[in-house]
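the amino acid sequence is not available; the structure is as follows:
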C-alpha cells in the first residue's frame, strides 16, 4: 500500500510543508515519486520516517539526522558510525529523563506544600 504526502501528513500529525522540508533536507532519500513527481510513501518508508521523526523529537539536529540517513543509505559498513551516533543520542535522552524526573519531584513537593498550607 502507498500513501500520498497529504495522507502521511494527517497520519503523523505533521504539515505537508514539514514533510517537504524534511525531504528537501535529504531526510527521505528512499521516497519514490510518481510520473508527475509527487512523493509516494510505502510501508517501509513510513517505518524509516518514524525513526527519523523519533530522532528529531529527541532533539537530534537535522544535520546529524541527515548524516545518519546518508550512512543508512550506504549500508552495513557504516554500522559502527551509526551505533556510536545512537549511543550518543541515548546518553542525551537518559540525561533529559534524569532532569525531567528531578523537575517532577520538585513539582510534586510544591504541590504537597501548597496542599498542606490549604489544610492549615
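That came through, no problem. Predicted model, so just to flag it, every value in this text is computed and none were measured.

CA atoms for contacts and neighbours, from now on please.
Fine.

how about the helices in the chain?
For the chain, the helices defined by DSSP state H cover 5-12, 16-24, 43-57, 62-74, 79-119.

so which of those comes closest to residue 32?
Ranking those by proximity to residue 32 (C-alpha to C-alpha) places helix 43-57 first, at 9.1 Å.

check which residues of that closest one are buried.
45, 46, 49, 52, 53, 55 (16 or more other C-alpha atoms under 10 Å).

the fourth one and residue 84: what is the separation?
Okay, so that is residue 52. 16 Å (C-alpha to C-alpha, to the nearest Å).

got it, and the second one?
Going from residue 46 to residue 84 by C-alpha to C-alpha gives 24 Å.

and if you look at the first one?
When C-alpha to C-alpha is applied, the distance between residue 45 and residue 84 equals 23 Å.

got it, and the last one?
According to C-alpha to C-alpha, residue 55 stands 14 Å off from residue 84.

related to what we said a few turns ago, let me have the buried residues of helix 43-57 in TSV, extended by distance to residue 119.
Putting the buried residues of helix 43-57 into TSV (distance: C-alpha to C-alpha, whole Å) gives the following:
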residue	distance to residue 119
45	56
46	53
49	51
52	49
53	46
55	46
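
comparison target below:
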C-alpha cells in the first residue's frame, strides 16, 4: 500500500507518516524498485497503533521509546510493560479530569434548561 493510500485509510497526512518514520515511531518502511514507500500489513499495524496511542494522549517521546524497546526484542518485555502501565496511569488521570469537566458542563447545561443560571 502506498503512502497516499495509508494516509487516506488512517486519516494521517503523508507528511506525518514520513515524520513518524524519520523519528523512529514507525519502523523503516520498505521501498519498491522505484524508491516509493510500500507499506506492508505490519507497517499499517504500526500506523494504527501509533494513531491510537497518540489519540489517547501518549507523547511522541514515550512512543519512540516503546518502539525502540520493541525493536530490541524480548529482553525488553518488562520495560515495555512498565512503560505502558505508566502511560495507562496518566491516561486514567486525564479521563478522571475530563469526567470532572463533563460533570461541570452537564451542571451548567441543566441550569440553563431550568433557568437557574449560576455562573460558577
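Great, that's in hand. The structure presented is a predicted model; accordingly, all values stated were derived computationally and were not measured.

what would you report as the TM-score here?
The pair, once superposed, lands on a TM-score of 0.89 when counted by TM-score structural alignment, normalised by the length of the first structure; 116 aligned residues with a C-alpha RMSD of 1.4 Å.

about what we covered before: to residue 37 of the first structure, which of the helices of the first structure lies closest?
helix 5-12 (11.6 Å).

how about the residue nearest the centre of the second structure, what does it touch?
Among the residues of the second structure, the one closest to the centroid is residue 54, at 1.9 Å (C-alpha atoms, centre = their mean). Contact analysis of residue 54 of the second structure by C-alpha atoms under 8 Å, 6 or more residues apart in numbering lists residue 60.

map residue 40 of the second structure across to the first structure for me.
Matched to the first structure by TM-score structural alignment, residue 40 of the second structure sits across from residue 42.

tell me how many other residues surround its match.
Counted by other C-alpha atoms under 10 Å, the residues lying close to residue 42 of the first structure total 15.

trace residue 30 of the second structure over to the first structure, please.
Using TM-score structural alignment, residue 30 of the second structure pairs with residue 32 in the first structure.

and its match, how far is that from residue 49 of the first structure?
Look at residue 32 of the first structure and residue 49 of the first structure: by C-alpha to C-alpha, they are 13 Å apart.

next: residue 65 of the first structure.
Using C-alpha to C-alpha, residue 65 of the first structure is found at 11 Å from residue 49 of the first structure.

same check, this time on residue 118 of the first structure
49 Å.

so which residues make contact with stretch 86-105 of the second structure?
Stretch 86-105 of the second structure is contacted from outside by 56, 57, 58, using C-alpha under 8 Å, 6+ apart.

might you report the residue contacts of the second one?
Just to be clear, that refers to residue 57 of the second structure. Taking C-alpha under 8 Å, 6+ apart, one finds residue 91 in contact with residue 57 of the second structure.

which residue lines up with it in the first structure?
Matched to the first structure by TM-score structural alignment, residue 57 of the second structure sits across from residue 59.

kindly report the same for residue 111 of the second structure.
Match for residue 111 of the second structure (TM-score structural alignment): residue 113.

likewise for residue 93 of the second structure?
Residue 93 of the second structure maps onto residue 95 in the first structure, by TM-score structural alignment.

how close does its match sit to residue 21 of the first structure?
For residue 95 of the first structure relative to residue 21 of the first structure (C-alpha to C-alpha), the value is 29 Å.

residue 68 of the first structure - nearest residue in space that isn't next to it in sequence?
residue 82 (6.3 Å; C-alpha to C-alpha, 6 or more residues apart in numbering).

the second structure: which residue goes with that neighbour?
In the second structure, residue 82 of the first structure lands on residue 80 (TM-score structural alignment).
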